[in-house]
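Undergrad: Give the three-dimensional model of this entry:
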Amino acid sequence: MLLDAALGEPRWLWDRVPHPAVLMGRAVGWCDRVLNRGTARRARGVAAMLGLGLLALGLGWGLAQLGPTAEVIGAAILLAQRSLVDHVAAVAQGLRVSLEDGRHAVAQIVGRDTGAMTRSDVARGAIESAAENLSDGVIAPAFWFLVGGLPGLLLYKITNTADSMIGYRTPRHEAFGWAAARFDDLLNLVPARGTAGLILATHGLWRRWEQVAREARQHRSPNAGWPEAAMARALGVALSGPRSYHGERRVFPYVNAEGRRDIGAVEIEAACRALWRTWGAALVLVTVLALLL
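TA: Next up is the predicted model:
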């Protein structure tokens, strides 16, 4: 965690060799091209995830045999705190220049349409991405590394990568991506709730747990709603709400609907501080667990 926070994603390295996440994406893409055809697509998707999962476990076990240095480097590469904060902060910086710059920056981290976003829409998108990726990119990888070492971490990352690529309810991927989406839901069950707890704890908001839990259960995702609802209350803002995907306007209920809706760069920067505060609490927690165990 400390290495990742200090170094992030050094471009001099990843401009020369492919990042492990890129290699995982290529593996998932290959499965999608080769197996996602014909009949029994759900069964084919299950087989793809079994193969990818076994490959990840085997690779993690092999790398772990090289010793603790290889494990530490591998884990640092696959954690994404510094990268997450940098990308979210870039949206705030863009908004301070112009709305168009803010839209361009947020388009790098969200999947929704950005061309017609207002300043508040841009800020909400950045903050939602910050909360969800804090769980997916930092807390969950750290949790599975703690539980299962490098094999556990690689299993989580390949599953999360597969979910982000094929785990959508589209005509092409609803059947084939079913296994990836469901397994990702399972692996994020504990980390998502843990992330929400850490956010609330570091902002003195433990009494809001029941409100967060109620809204999280109503969220379109079984896990993303937890850190999102907690972050909304930590910042005092309303998140989620209407947005557009592929030209289609979709209306979702607001999370923390009583929070501020007219938001911008200031709130995004507050979200970045919340990311570091939560990361610090997680670092203390895993250090204590390491000492106890």
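
Undergrad: all contacts plus neighbour counts: C-alpha atoms, from now on.
TA: Will do.

Undergrad: Pick out the residue nearest the middle of the protein.
TA: Geometric centre of the chain, nearest residue: N133, 2.6 Å, by CA atoms, centre = their mean.

Undergrad: N256 is in contact with A232, correct?
TA: Yes: contact status for A232 versus N256: in contact at 6.2 Å, counting by CA atoms under 8 Å.

Undergrad: okay, these two: which has more neighbours?
TA: Taking neighbours as other CA atoms under 10 Å, A232 and N256 compare with A232 leading, 26 against 22.

Undergrad: Let me see the contact set for the closest residue to I166 other than its chain neighbours.
TA: Closest residue to I166 apart from its sequence neighbours, by CA to CA, 6 or more residues apart in numbering: G177 at 4.9 Å. Neighbouring residues of G177 by CA atoms under 8 Å, 6 or more residues apart in numbering: R42, G45, A162, D163, I166, G167, Y168.

Undergrad: With G8 instead?
TA: G8 sits next to A80, Q81, R82, S83 when contact means CA under 8 Å, 6+ apart.

Undergrad: Now tabulate those residues in a markdown table and tack on secondary structure, distance to L289 and neighbour count.
TA: A markdown table is the format used below for the contacts of G8 (DSSP: H, G, I helix; E, B strand; the rest coil; distance: CA to CA, whole Å; neighbours: other CA atoms under 10 Å):
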| residue | secondary structure | distance to L289 | neighbour count |
| --- | --- | --- | --- |
| A80 | coil | 21 | 23 |
| Q81 | helix | 20 | 25 |
| R82 | helix | 23 | 20 |
| S83 | helix | 25 | 17 |
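
Undergrad: Proceed likewise with the subsequent sequence, for comparison:
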Amino acid sequence: MTLILGMILDAIFGEPKWLWSRIAHPAVLMGRLIGACDLRFNAGGQRKAKGILVLTALVIAAGLLGCVLHAFPGQIIDVLVVAVILAQKSLVDHVRAVADALRLSLGEGRRAVAMIVGRDTRGMDKAAVARSAIESAAENLSDGVIAPAFWFLIGGLPGLLIYKIVNTADSMIGYRTPRHADFGWAAARLDDLLNLIPARLTAFLIWAVTTRPDPHGILQDAPLHRSPNAGWPEAAMAHGLDFALSGPRSYDGQMRDYPFVNATGNHHLKPADIDRSVQVLWKTWALMLAIAFIAAL
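TA: A predicted model of the protein is given here:
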């Protein structure tokens, strides 16, 4: 029942500003810790070894913290931690905000989507803004909702917090840049491993709640993605709603010629199509809630 209650609390309250404007969100605290480790240890030689040791220490600390929190009597601490770590309502709010902004103007849409994607947004047309929001919806559904819930079912609070610290580390240092290629190697590889099953589970759930397209399209297009895991929910969303996702985009002023996922799908995406993806987010959440209920039985 812990996961069920946590999912429902997150879906209702999300991340209330009145609370997190007064105290630091746990994800923010994790980010500060990882940033401090990056500044302190990502220097000199043997950076890959240092990165492995730092990540090992972070994983052990997160696991121990989960054990300590779980030791408190009752389920209230566990439920609150689950609700705080999950990000269903926050994801829906951010994606829906892009649709609302895009209805006002292209400039507003670009500013809104820049809050949830890392690519260049200045030169985007309306279809590119909508496509970016939908891709972010699919990828973050896996990272922010399904994967944390999965690892809670597998390992309780320790499993949940270990996943979150690794995923946060990957988002901060898991890049193939001169500074982080070695130091962030362990974070990137472990994050890939921890998301291996959840990403495919997310794809299956999206497939189940949409039009249930021929799964061969998902199986064929998912490996086209530059990420070994993000392509799965993205391909499922693309085929489930018959959208063309991914494709060329710009990072730091440099165009990347990525292939389209479901290239024959609709390229002319609009705010209403973002709304359709939000409906899929909620349907997928509901199916995961049903799985949690079955697991509780």
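
Undergrad: picking that back up, quickly list what's touching both of A232 and N256 of structure 1.
TA: Counting by CA under 8 Å, 6+ apart, the contacts common to A232 of structure 1 and N256 are A238, L239.

Undergrad: ok so, going back, the residue nearest to the centre of structure 1 and V85 touch, don't they?
TA: No: N133 of structure 1 lies out of contact with V85 (CA under 8 Å); the separation is 9.9 Å.

Undergrad: how about R249 of structure 1, what's its partner in structure 2?
TA: Aligned against structure 2 by TM-score structural alignment, R249 of structure 1 finds its counterpart in M255.

Undergrad: Need the three-state assignment for that match.
TA: The three-state assignment at M255 of structure 2 reads strand, by DSSP: H, G, I helix; E, B strand; the rest coil.

Undergrad: now do R207 of structure 1
TA: Following three-state DSSP, we place R207 of structure 1 in the helix state.

Undergrad: separation between it and L200 of structure 1?
TA: Going from R207 of structure 1 to L200 of structure 1 by CA to CA, to the nearest Å gives 9 Å.

Undergrad: now do N160 of structure 1
TA: Separation of N160 of structure 1 from L200 of structure 1 (CA to CA): 25 Å.

Undergrad: will you turn the contacts of G8 of structure 1 into CSV that also has distance to L63 of structure 1?
TA: Below are these laid out as CSV (distance: CA to CA, whole Å):
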residue, distance to L63 of structure 1
A80, 20
Q81, 23
R82, 24
S83, 24
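
Undergrad: And the residues you listed, which is closest to V288 of structure 1?
TA: Comparing the contacts of G8 of structure 1 against V288 of structure 1 with CA to CA places Q81 closest, at 19.9 Å.

Undergrad: Quick check, the closest one in contact with G137.
TA: Yes: in this structure, Q81 of structure 1 is within contact of G137 by CA under 8 Å, at 7.0 Å.

Undergrad: Give me the neighbour count for the counterpart of A138 of structure 2 in structure 1.
TA: Under the alignment (TM-score structural alignment), A138 of structure 2 pairs with A131 in structure 1. Residues lying near A131 of structure 1 (other CA under 10 Å) number 28.

Undergrad: mean deviation (superposed) between the helix or strand hosting A131 of structure 1 and structure 2, please.
TA: Per DSSP states H and E: A131 of structure 1 is located in helix 119-134. Compared with structure 2 after the fit, helix 119-134 of structure 1 shows a mean deviation of 0.4 Å (mean CA distance after the TM-score superposition for structure 1).

Undergrad: what does that helix contact?
TA: For helix 119-134 of structure 1, contacts defined as CA under 8 Å, 6+ apart pick out 81, 84-85, 88, 91-92, 95, 99, 102-103, 106, 109-110, 114, 195, 224, 227-228, 231, 238-240, 261-265, 267-268, 271-272, 275.
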